[in-house]
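coords please:
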Amino acid sequence: MMSSRGKVLSRRELNRAFLERQLLSERAQSGVEDVLRHLVGLQAQQPAPPYFGLWSRLKGFEPDDLARLILDRRVVRANLMRCTVHLVTADDCLVLRRVTAPMIDRALRANPERAAELEKIPDLAGFAEAARELLAEPRGIKELGELLAPRWPECEPAELARIAQLVVPSLQTPPRGVWGRSSRPAWAAIESWLGRPIPAEADPGPLLLRYLAAFGPATVADMQQWSGLTGLAEICARLELRTFRDERGRTLLDLPDAPLPGPDAPAPVRFLAEYDNAILSHADRSRIIDRSLLGAVVTKNGIVRGTVLVDGFVRAMWKIERPGAVVVTPFAKLSGDDASAVEEEGMRLLAFAAPAARTHDVRLDPVAD
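The predicted model follows:
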């Protein structure tokens, strides 16, 4: 491991590096698949947020640019990092599902109610084979549970279905995730849907390098927070990485040639989607949001609200109130110039989200309590 231990990166330096690597300092001109590969996917437990996440990072992005890829099976939605649904390229889905398999297996047993249901399935291999046959074509949770229940009548059908879509590597099929056409989730086996096998083995090392390219510099704890994997310190030790320190003295790892813009690099206003990876992918999120604001943005029941970056940091929340109208709620009073920049970016957001609306309106609410 290379060393730069004397170099301390300030919060603003980390912020500017993060913005650049997340394509938030300047929108990319590449294709959707290239952006998803670079970002190692986008969190996608709800259908719409990935469209807004791509809009904030990709120049000229239109909803159909992603919808076509989902329908063509080139981009998919699957439980991957943190056992959470992510939107990734088809190629990445196969590799990521193998790398994250140990974490998904642990997650399967972490829920006490689900663990109790698993105890009622002594032959898990036989259950997986039956579920794999059913998931050769898309099945909703209700249908899947009803089809499994006759063989395991002592189990709750809904739990059988949820166990099945974790025991059998599965993904959500369209129209779920297609702009304007979404529906309740239906699940299919990844290998059946893509017509290709998941690799028998996959080294987590390259995945951590890709994380640093999109989210670094970062601590091992940050990598674990993003991926849900454990034992990463040993893997990092064999990678060719440079090291820094943050202002609290923690070791930051980074790629040898990754960009490190100065603390005064430009940071335009950006609207981040609900559940945006920029908010969720570090153990210490202070590079983009003050700790005092986390409780307002990430709720106790797991909702992650849309946020607005001003000078690179979260300064407000946003939501679409109705077609053609977005409400922005600042956490502190914005200067006149910042308020104008937020309104301008909000109008661009509405032109993307509701082009057919008769009027577009950006409303700045009073400062949040």
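
from here on, contacts and neighbour counts on C-alpha atoms
Noted.

can you give me how far stretch 189-205 is from the chain middle?
Its chain's C-alpha centre and that of stretch 189-205 lie 20 Å apart, by Cα atoms, centre = their mean, to the nearest Å.

I have a second one here; can you model it like the first so I can compare?
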Amino acid sequence: MLDRYALNRALFERQSLLRPAGHTALQAVERLVGMQAQAPLAPYVGLWTRLRDFRPDDLAGLITGRQVVRIALMRGTIHLVTAADCRTLRPLLQPLLDRALRSGAGRRLTGLDLHAIAAAGRELVDERPRTFGELGAALTERWPGHAPADLAHVIRALVPLVQVPPRGLWGHGGQATHTSAETWLGGRLDPAPALDDLVLRYLAGYGPATPRDIQVWSGLTRLREVVDGLRPRLRVFHDEHGNEVFDLPDAPRPDPGTPAPPRFLPEYDNLLRSHADRTRVLPGGHRDRLATPNDSPRPAFLVDGFVHGTWKLTRARGTATLTIEPFASLPDPGAVTAEAARLLEFAAAGDTHDIKIAEVTAG
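Got it, this is the predicted structure:
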């Protein structure tokens, strides 16, 4: 049986959160099977907290060099993945995107040939990168009377679109513009990727886990059948609730008492969004406290392996202030503020730094 501390420490070890890893940024993105990147700069903080001596240029260079790309994948959300993973993951996740299209824009476009719309959209984005607004406006010229956003959604679902720089570059902003993955990377996507490989990759980065965990992370369904097919190659444990949890035989499972230092995570980090039962990192009652009114998560910090509060970075008149908002008293405030100071050195180099700890408020 693996209790939540055993699951927590196994996850922390695989996510390079027990101690910073010496991997390159490219190796880290691959090991994590991508990083959620709805907030364009979140992967930079996610890599900083996991790697030794990481610098923003380490990732920015991979983006401009087309070694990593930003594309809608797991759960239909934007992820930063290696070029190789883009080629295999995007075809595997097509059923998820098809389902989202059928339940949304597809209903409002009944009677139209969606594949004809996709073909027209592909021509447009391969001609030059376009925003969704530009794409929808151009498509309404051929299919008038339909919402531009719905027409653009067809392209997002049926054409593998990558967001091109400067989107996702440290210190840059601007709207997301898109072209096809085939045009950006050159060559075709993998015509026959294997779901088995996806499950094994997930377990290496996020296990031990249940089939439902893998489904929550990916957005795919019916993965119990895939896991059962892999059962002879896996180790099987049980969690505190009696659920079967699967793992790779040789994957690290540290002692549950292994110390876990404070860590600061960016908004949307996959550590907090890749399991059906998030109590291995997110204590009960704290989940709602991470969400903002528009349902986007706040950046979180962890103490002893579990979410202990949120943080925010603000700048004004040359001073960068990192405000720590704990959900409960800090057992070791010095360790948390030391990690906060390290984050400021990374994210706000050149500014004067200030750290504030807010009063604990009731949940």
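
Over to whichever residue in structure 2 pairs up with Ser30 of structure 1. Which of the three states is it?
Under the alignment by TM-score structural alignment, Ser30 of structure 1 pairs with His23 in structure 2. What DSSP: H, G, I helix; E, B strand; the rest coil gives for His23 of structure 2 is coil.

Trp187 of structure 1 now?
strand.

so what's it up against?
Leu135, Glu137, Pro138, Arg139, Gly140, Ile141, Gln165, Ser170, Leu171, Gln172, Thr173 (Cα atoms under 8 Å, 6 or more residues apart in numbering).

do that again at 10 Å, thanks
Counting by Cα atoms under 10 Å, 6 or more residues apart in numbering, Trp187 of structure 1 touches 77-78, 135-141, 144, 161, 164-165, 169-174, 176, 193.

next one: Gln38 of structure 2
By Cα under 10 Å, 6+ apart, Gln38 of structure 2 lies in contact with Arg70, Ile71, Ala72, Thr77, Ile78, His79, Leu80, Gly168, Glu267, Tyr268, Asp269, Ser296.

at 6 Å instead, please
By Cα atoms under 6 Å, 6 or more residues apart in numbering, the contact list for Gln38 of structure 2 reads Ile78.

For my notes, confirm Leu87 of structure 1 occurs in a strand.
Yes: under three-state DSSP, Leu87 of structure 1 falls within a strand.

how about it, what's its match in structure 2?
With TM-score structural alignment defining the correspondence, Leu87 of structure 1 maps onto Leu80 in structure 2.

any idea how far its match lies from Pro299 of structure 2?
Distance of Leu80 of structure 2 to Pro299 of structure 2, given as Cα to Cα, to the nearest Å: 18 Å.

Tell me which of those two has more neighbours.
Taking neighbours as other Cα atoms under 10 Å, Leu80 of structure 2 and Pro299 compare with Leu80 leading, 28 against 20.

count of neighbours near the closest residue to that one other than its chain neighbours?
Of all residues not flanking Leu80 of structure 2 in the chain, Arg70 sits nearest, at 4.5 Å (Cα to Cα, 6 or more residues apart in numbering). Per other Cα under 10 Å, the neighbour tally for Arg70 of structure 2 reads 31.

Need the counterpart of Arg70 of structure 2 in structure 1.
With TM-score structural alignment defining the correspondence, Arg70 of structure 2 maps onto Arg77 in structure 1.

Which strands and helices lie in contact with the host helix or strand of that match?
For Arg77 of structure 1, the enclosing helix or strand under DSSP states H and E is strand 75-79. Strand 75-79 of structure 1 sits against strand 85-89, strand 170-172, with contacts defined as 3 or more Cα pairs under 6 Å, 6 or more residues apart in numbering; DSSP states H and E.

8 Å instead, please
Strand 75-79 of structure 1 sits against helix 63-71, strand 85-89, helix 90-99, strand 170-172, with contacts defined as 3 or more Cα pairs under 8 Å, 6 or more residues apart in numbering; DSSP states H and E.

so who does the residue nearest to the spatial centre of structure 1 touch?
What sits nearest the mean C-alpha location of structure 1, by Cα atoms, centre = their mean, is Gln43, with 2.2 Å. Each residue near Gln43 of structure 1 by Cα under 8 Å, 6+ apart is listed here: Pro50, Thr84, Val85, His86, Leu87, Tyr275, Asp276, Asn277.

How about Ala28 of structure 2?
Contacts for Ala28 of structure 2 were tallied using Cα under 8 Å, 6+ apart; they are Leu47.

Can you check which strand is longest in structure 2?
In structure 2, with assignment by DSSP state E, the single longest strand is strand 306-316.

contacting residues around it?
Identification of contacts with strand 306-316 of structure 2 by Cα under 8 Å, 6+ apart yields 280-283, 286, 290, 298-302, 320-328.

filter those residues to the buried ones?
Neighbour-count burial (16 or more other Cα atoms under 10 Å) applied to the contacts of strand 306-316 of structure 2 gives 280-282, 290, 298-302, 320-327.

By how much does the strand holding Arg77 of structure 1 deviate from structure 2 on average?
Taken against structure 2, strand 75-79 of structure 1 registers an average deviation of 0.4 Å after superposition, with mean Cα distance after the TM-score superposition for structure 1.

Map Ala278 of structure 1 across to structure 2 for me.
In structure 2, the residue paired with Ala278 of structure 1 is Leu271, using TM-score structural alignment.

returning to that earlier point: would you agree the residue nearest to Leu80 of structure 2 is in contact with Thr77?
No: when contacts are counted by Cα atoms under 8 Å, Arg70 of structure 2 is not listed as touching Thr77 (9.9 Å).

Which residues are in contact with each of the two?
Common contacts of Arg70 of structure 2 and Thr77, defined by Cα under 8 Å, 6+ apart, comprise Ala37.

picking up where we left off before, for the helices and strands packed on strand 75-79 of structure 1, which one ends up most surrounded?
Highest mean neighbour count among these (mean count of other Cα atoms under 10 Å): strand 170-172, with a mean of 26.

Return the list of helices and strands in contact with that one.
With contacts defined as 3+ Cα pairs under 8 Å, 6+ apart, the packing partners of strand 170-172 of structure 1 are strand 75-79, strand 186-189.

and the residue mapped onto Leu109 of structure 2 from structure 1, what does it touch?
Using TM-score structural alignment, the equivalent of Leu109 of structure 2 in structure 1 is Leu118. Counting by Cα under 8 Å, 6+ apart, Leu118 of structure 1 touches Arg109, Ile163.

Give me the three-state assignment for whatever residue of structure 1 lines up with Ala39 of structure 2.
Matched by TM-score structural alignment, Ala39 of structure 2 corresponds to Gln46 in structure 1. When classified by three-state DSSP, Gln46 of structure 1 comes out as coil.
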